[in-house]
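Undergrad: With the input below, show me the fold.
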Amino acid sequence: MDAVQGTIDDLGTPLREVTFVVFDLETTGGSAAEHAITEIGAVKVRGGEVLGEFATLVDPGGPIPPFISVLTGITDAMVVAAPKFPEVLPSFLEFITGTALVAHNAPFDMSFIRAACAAGGHPPPANPVVDTVDLARRVLTRDETPNCKLATLARFFRSPSEPCHRALADARATVDVLHGLIARVGSLGVQTLEELRGYSRTPTPEQRRKRHLAEGVPGVPGVYVFEDAKGEELYIGKSTHLRNRVRSYFTAGETRPRIREMVGIAERVRTIVCATALEAEIRELRLIGSTKPRYNRRSRNPERVVWLKLTDEPFPRLSIVREVKDDGAAYLGPFGSARSADDARAAMHEALPLRRCTERLSPRTRRSACVLAEIGRCGAPCDGRESREAYARHVSAARHAMEQDPQVVFSAMEERMRHLAAEQRYEEAAAERDRLAAYLRAAARMQRLRSLTAISQMVAASPAFDGGWEIHVIRYGRLAAAGVMPRGAHPTPYVEALVATAETVTPGPGPTPAAVAEETECLLRWLDSPGVRLVRVDGVWCLPAYGAARFMKLLDRPCS
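TA: Alright, predicted model coming up:
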């Protein structure tokens, strides 16, 4: 039998011959198990040419949450005569036959399609799937686009279709994003569908040349620090197995452009061995915060966070500040930006008639009231209409809403959004939704942080892989010590020794008195993980019975 020289096309399906169906779903929420589809839009393309479109509204079988109507503009009235998805599904499956599927955040959209197929007795689609979010992260750098949201990428690739949370419009925009990404990887030698789905670059010469930096790295949990010739930290990471993780930076699996650039500059790798994976995570966070390496995307600046402060004065007001002081004031936060803090403040002002002027008032102050007093949004303590005692009731309600129960703010904002949606003022309703979301997220986060930072000492343990136990001492929301107890050992001596040698923590003021919020949140995630057991708690670990967490499920949004 004669051997035949294969061609490039034999290695896969050339992209010019692939028929793609780019689709998008709008849903009533973020879980395929709990929510339903309200709209589907799809565009069939091949070789850059549009072959057809598929679009329909879908009756979700129940009321559409107000939040979703505000986000998408799809109301109950619009879907009342629409088909249910089991009626739509056969036509959609026929439309995608013999094609490759494309979606922006494909796992989300495919989860709804698979759930619908399972419910209707259809086999799940076996089509190859391309996720434009994942592909964009591999192809584009942070310098080119700050994120991989559909709207951001559509602007970057100059799509004439503007994403607007309507299925067909978003699918059309995703087509342009797909073509832009294919053009980028095509210049790097990607010519087939198989290469597109498994796209990764080969190691750079610098990666191959620097492989010796991984020599001698131990195979234990810890933190690794890439440094340049001057000893400056370039990049900091953590791993449960330092040797394997560091070696991966010098292989084809490392495709991030900024990290490849960093490897070319690095001259050494310094490691910090840790007792547990949790200790490594906390040490990484602290080192990134203190050194701010230029190649760490997650390099956060704790000093840049802001707080919403209910001031301590005769007639308190809500003020955005950068520092928490021991001054008797109430604080809500931390917020990542002044804008989100201002959104939360606007939500509270909608529910509570707190003054918005910035000057300090005393019971003897007398001046003309502003227009807010005339429309009933402020009691006007400035001109004597509202006494200090009467104003104090609003202050007490504000403090309660910040620290305990956000019901008064939620109810006021929900009513406001319903009113705007009824008048079809959807953009204004969306802005109100965003303000409420900023407030609720901050309140829920702060209450969760306070549940741990209020405890002077907690000792907890989790099972280790070798049958022993990983033990951690937490003081005021800060990791004070970490250690490993061997299998079969008596726990008391190990716990007592760890507590005795743990860091002394002196708490400061506010909800995060001893560590940045990110550290306390790392500890909370670990405490919530399977198998963790509390050994000792000096205090009470609990959340407010009517706290903000009970409203968080109402903030679910479709990821389309």
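
Undergrad: Please make it C-alpha for all contacts and neighbour counts, starting now.
TA: OK.

Undergrad: mind checking the SS state of the residue lying closest to Leu555 once chain neighbours are set aside?
TA: Take Leu555 and drop its neighbours on the chain: the residue closest to it by Cα to Cα, 6 or more residues apart in numbering is Ala437, 6.8 Å away. Here Ala437 is recorded as helix under DSSP: H, G, I helix; E, B strand; the rest coil.

Undergrad: From what I see, Ala437 and Asp556 are in contact.
TA: No: counting by Cα atoms under 8 Å, Ala437 sits too far from Asp556 to count as a contact (10.2 Å).

Undergrad: Compare the two (neighbour count), which wins?
TA: For Ala437 versus Asp556, neighbours defined as other Cα atoms under 10 Å are more numerous around Ala437 (21 against 14).

Undergrad: Next one: that one from Pro314, what distance?
TA: 30 Å (Cα to Cα, to the nearest Å).

Undergrad: Also Pro257?
TA: From Pro257 to Pro314 the distance is 55 Å (Cα to Cα).

Undergrad: again, but for Gly531
TA: 50 Å.

Undergrad: buried sites along stretch 500-515?
TA: 502, 505, 507, 510-515 (16 or more other Cα atoms under 10 Å).

Undergrad: Could I get the residues you listed in TSV, plus columns for secondary structure?
TA: As requested, the buried residues of stretch 500-515 are arranged in TSV below (three-state DSSP):
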residue	secondary structure
Ala502	coil
Val505	coil
Pro507	coil
Gly510	coil
Pro511	coil
Thr512	coil
Pro513	coil
Ala514	coil
Ala515	coil
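
Undergrad: And the helices in the stretch 351-500 of the chain, which stretches?
TA: Here the stretch 351-500 of the chain has its helices, by DSSP state H, counting those that start in this stretch, at 371-374, 388-403, 407-422, 426-453, 491-501.

Undergrad: give the contact list for Leu278.
TA: Leu278 makes contact with 522-523, 526 under the criterion Cα atoms under 8 Å, 6 or more residues apart in numbering.

Undergrad: Over to Phe410?
TA: Applying Cα under 8 Å, 6+ apart, the residues contacting Phe410 are Leu436.

Undergrad: Now the second one, please; I'll put the structures next to each other:
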Amino acid sequence: MTGSHAVQATFEDLGTPLHEVTFVVVDLETTGGRPGASQITEVGAVKVRGGEVLGEFQTLVNPGEPIPAFIAMLTGISDAMVARAPRIGTVLPAFLEFAADSVLVAHNAGFDIGFLRAACRDLDLVWPGPKVLDTVHLARQLVTRDEATNHKLATLAQLFGATTTPDHRALHDARATVDVLHALLGRVGNLGVHTLEELSSYTARVTPAQRRKRVLADGLPSAPGVYVFKDAQGRALYVGTSVDIKRRVRSYFTSSEQRTRMSQMVGLATEVTPIVCQTALEAQVRELRLIAEHKPRFNRRSRFPERAMWLKLTDELFPRLSIVREVRDDDATYAGPFTSRSAAELAMAALHEVLPLRQCTRRLGRRAGETACALFDMGRCGGPCIGQQTPSSYAEVAAEAERILAADARQVTTALDARMSALSRDQRFEDAAVVRDRMLALLKAAARSQRLAPLARSPEVVAAARSALGGWEIVCVRYGRFAGTTLVPRGADPTPYIEALRESAEQVAPPTAPAPAALTEETEKVLAWLERPGVRMVHVDGEWACPVNGAGAARHRLAPPSGVAGFDRGGWEVGAATVAS
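TA: Take a look at the predicted model:
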């Protein structure tokens, strides 16, 4: 991996400091409590930023219907007062313009925002969808019952010494809510909440001890890459990736992180090590390698790649299927890897159901034995062990098995499809499901190895993709292993960057295909990047192609793989071209 280049994050990525946020505190008076059924009679709002009042908005609204007597008594707003007031169709556009690009704040925000949204709907106006802050919700997290018996606006205004007493008039209540808001912001500031993003996710579920760990994020770069939480002994606890390391690490100390095991991890963490990466692909690869190397206890995926299993068609006079842990240079045919032994056993059963391969484990020579296993009596084995099948006739069976695993899945899919159909007609649906699961396990493994093998055999592939920042991302892959990457600035000639990358990229020894020279998951991430629309091949040393009638298309038909570039009429779609052999 070459170079180190930090990408300047946006202010949105870094978080917006609360003193730079413009809040519009709004309060409504209405004819009742049901948005859409009741109507707005008054709108009051105060615009503030950094503790300073920037403006106010207040108007009565003619609701177009009588105001109930108890509402008039509560608010002091009568029918006579609103008779000459503007209708909501005039008031609402003016308010939305006043509140544009602001965070809306209300006490019991669901009520006020519900009425505003309903009014937009009735007037065929687009609700702008601003961020909303509810001071009731915030107060419930910050004000205990020892301080106040409830969280009503009047109670909180008295507690915090608001300069305006709420009296069910919109502007007065909005002014009182401003004072309550500022008091609450002061409290969360003392708890380490300083940005709008942190405030939006604030909750008392985050313990003071967890929130104090926020200092671990201080000094981290606001750049893409990998982060490693470590304990007091320097052992890796958790490895993750992000487009903004600092922002992502800080999120572990807020309510946005609700996983119990992550709370436990944060409790043990004493430091966070950042690794800045040039591209997202580099970060993903580094994450996988670090997880495989350190096996952090709080990472659940990718910790034990060495436990993968392969299905092997042995290279001997009478080949058989075997489940092994590694690919060797022994002229055998392999499919996989499988994530578990049980999945490999399902795939093996699928092949045994279609082909009369021997299932005995002893090595057979030309000399025949005297007894055969039960499979011979059942017609599911040709009996090479007792001389009932010659090496040449058995070789035809083995060749078909090799063809299924390496190139052409049509025979197995046709046979198993027919088997499933017959079972379904007999209403043996559970048996049909077993056949389906076996076939899917086989096709997944065969498709995986058929995708991995071409890249695993290619000494070098260099590809380019447009960068989100302009310019190009250049990636070098050797034998399926991510060997290096570089960024070409906007407008620059990419040629010298590509040449420098090829000179400085990691030297990789040839593996034993279909296993690549990297973790299988790493090669699959590289493949997913190479297969993205718009990726251009700069240099290919080797042959990168997949079989037209391979397992991929049939596997896709049974269970489409998520997040993978598509199959196209039996060929494999790579970028803009379909490559087939």
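
Undergrad: Could you quantify their similarity as a TM-score?
TA: The TM-score (TM-score structural alignment, normalised by the length of the first structure) is 0.63; 365 aligned residues with a Cα RMSD of 2.2 Å.

Undergrad: circling back: which residue in the second structure aligns with the residue nearest to Leu555 of the first structure?
TA: Taking TM-score structural alignment for the superposition, Ala437 of the first structure sits opposite Leu440 in the second structure.

Undergrad: pretty sure its match is touching His556, no?
TA: No: Leu440 of the second structure is not in contact with His556 according to Cα under 8 Å; the separation is 9.6 Å.

Undergrad: one step back: which of the helices of the stretch 351-500 of the first structure sits most buried?
TA: Of all these, helix 426-453 has the most neighbours on average by mean count of other Cα atoms under 10 Å, namely a mean of 22.

Undergrad: check the fit of it onto the second structure and give the mean distance.
TA: Once fitted to the second structure, helix 426-453 of the first structure is off its aligned match by 1.1 Å on average (mean Cα distance after the TM-score superposition for the first structure).

Undergrad: Onto which residues of the second structure does stretch 477-495 of the first structure map?
TA: The aligned range for stretch 477-495 of the first structure is 480-498, by TM-score structural alignment.

Undergrad: repeat for stretch 182-195 of the first structure
TA: Under TM-score structural alignment, there's no match for stretch 182-195 of the first structure.

Undergrad: again, but for stretch 307-314 of the first structure
TA: For stretch 307-314 of the first structure, the aligned range in the second structure is residues 310-317, judged by TM-score structural alignment.

Undergrad: can you pull the buried residues of the matching stretch?
TA: Those would be 310-314, 317, for stretch 310-317 of the second structure by 16+ other Cα under 10 Å.

Undergrad: again, but for stretch 362-372 of the second structure
TA: In stretch 362-372 of the second structure, counting by 16+ other Cα under 10 Å, buried: 364, 372.

Undergrad: hmm, who's touching it?
TA: 317-318, 383-387, 391.

Undergrad: Type out the PyMOL command that picks the buried ones from those.
TA: Selection of the buried residues among those in PyMOL, burial being defined by 16+ other Cα under 10 Å:
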select buried, resi 317+318+383+384+385+386
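
Undergrad: Give me the neighbour count for the nearest residue to Val574 of the second structure once chain neighbours are set aside.
TA: Excluding its sequence neighbours, the residue lying closest to Val574 of the second structure (Cα to Cα, 6+ apart) is Glu531, at 4.9 Å. Residues near Glu531 of the second structure, counting by other Cα under 10 Å, number 20.

Undergrad: aligned partner of Glu531 of the second structure in the first structure?
TA: By TM-score structural alignment, Glu531 of the second structure lines up with Asp528.

Undergrad: ok, now how distant is that match from Ser462 of the first structure?
TA: Asp528 of the first structure is 11 Å from Ser462 of the first structure, by Cα to Cα.

Undergrad: before we move on, what about Glu386 of the first structure?
TA: Taking Cα to Cα, one finds Glu386 of the first structure at 56 Å from Ser462 of the first structure.

Undergrad: Give me the more crowded residue out of these two.
TA: Ser462 (19 against 15).

Undergrad: Next, the contact list for the corresponding residue of the second structure for the more buried one, please.
TA: Alignment note (TM-score structural alignment): Ser462 of the first structure maps to Ala465 of the second structure. By Cα under 8 Å, 6+ apart, the residues touching Ala465 of the second structure are 472-474, 534-536.

Undergrad: can we see that at 10 Å?
TA: Counting by Cα atoms under 10 Å, 6 or more residues apart in numbering, Ala465 of the second structure touches 471-475, 487, 529-530, 532-537.

Undergrad: wait, Glu519 of the first structure sits on Arg286?
TA: Yes: between Glu519 of the first structure and Arg286 there is a contact at 8.0 Å, judged by Cα atoms under 10 Å.

Undergrad: Looking at the two, which is more packed in?
TA: Per other Cα under 10 Å, whichever of Glu519 of the first structure and Arg286 has more neighbours is Glu519, with 21 against 17.

Undergrad: quick check, the more buried one in a helix?
TA: Yes: assessed by three-state DSSP, Glu519 of the first structure belongs to a helix.

Undergrad: what separates Leu116 of the second structure from Gly44 of the second structure, distance-wise?
TA: Distance from Leu116 of the second structure to Gly44 of the second structure, by Cα to Cα: 12 Å.

Undergrad: Now do the shared contacts for those two.
TA: Both Leu116 of the second structure and Gly44 are contacted by 28, 95, under the criterion Cα under 10 Å, 6+ apart.

Undergrad: Quick one: the strands in the stretch 201-350 of the second structure, in order.
TA: Remark: strands assigned in the stretch 201-350 of the second structure by DSSP state E, counting those that start in this stretch are 225-230, 236-242, 271-276, 309-313, 321-324, 333-338.
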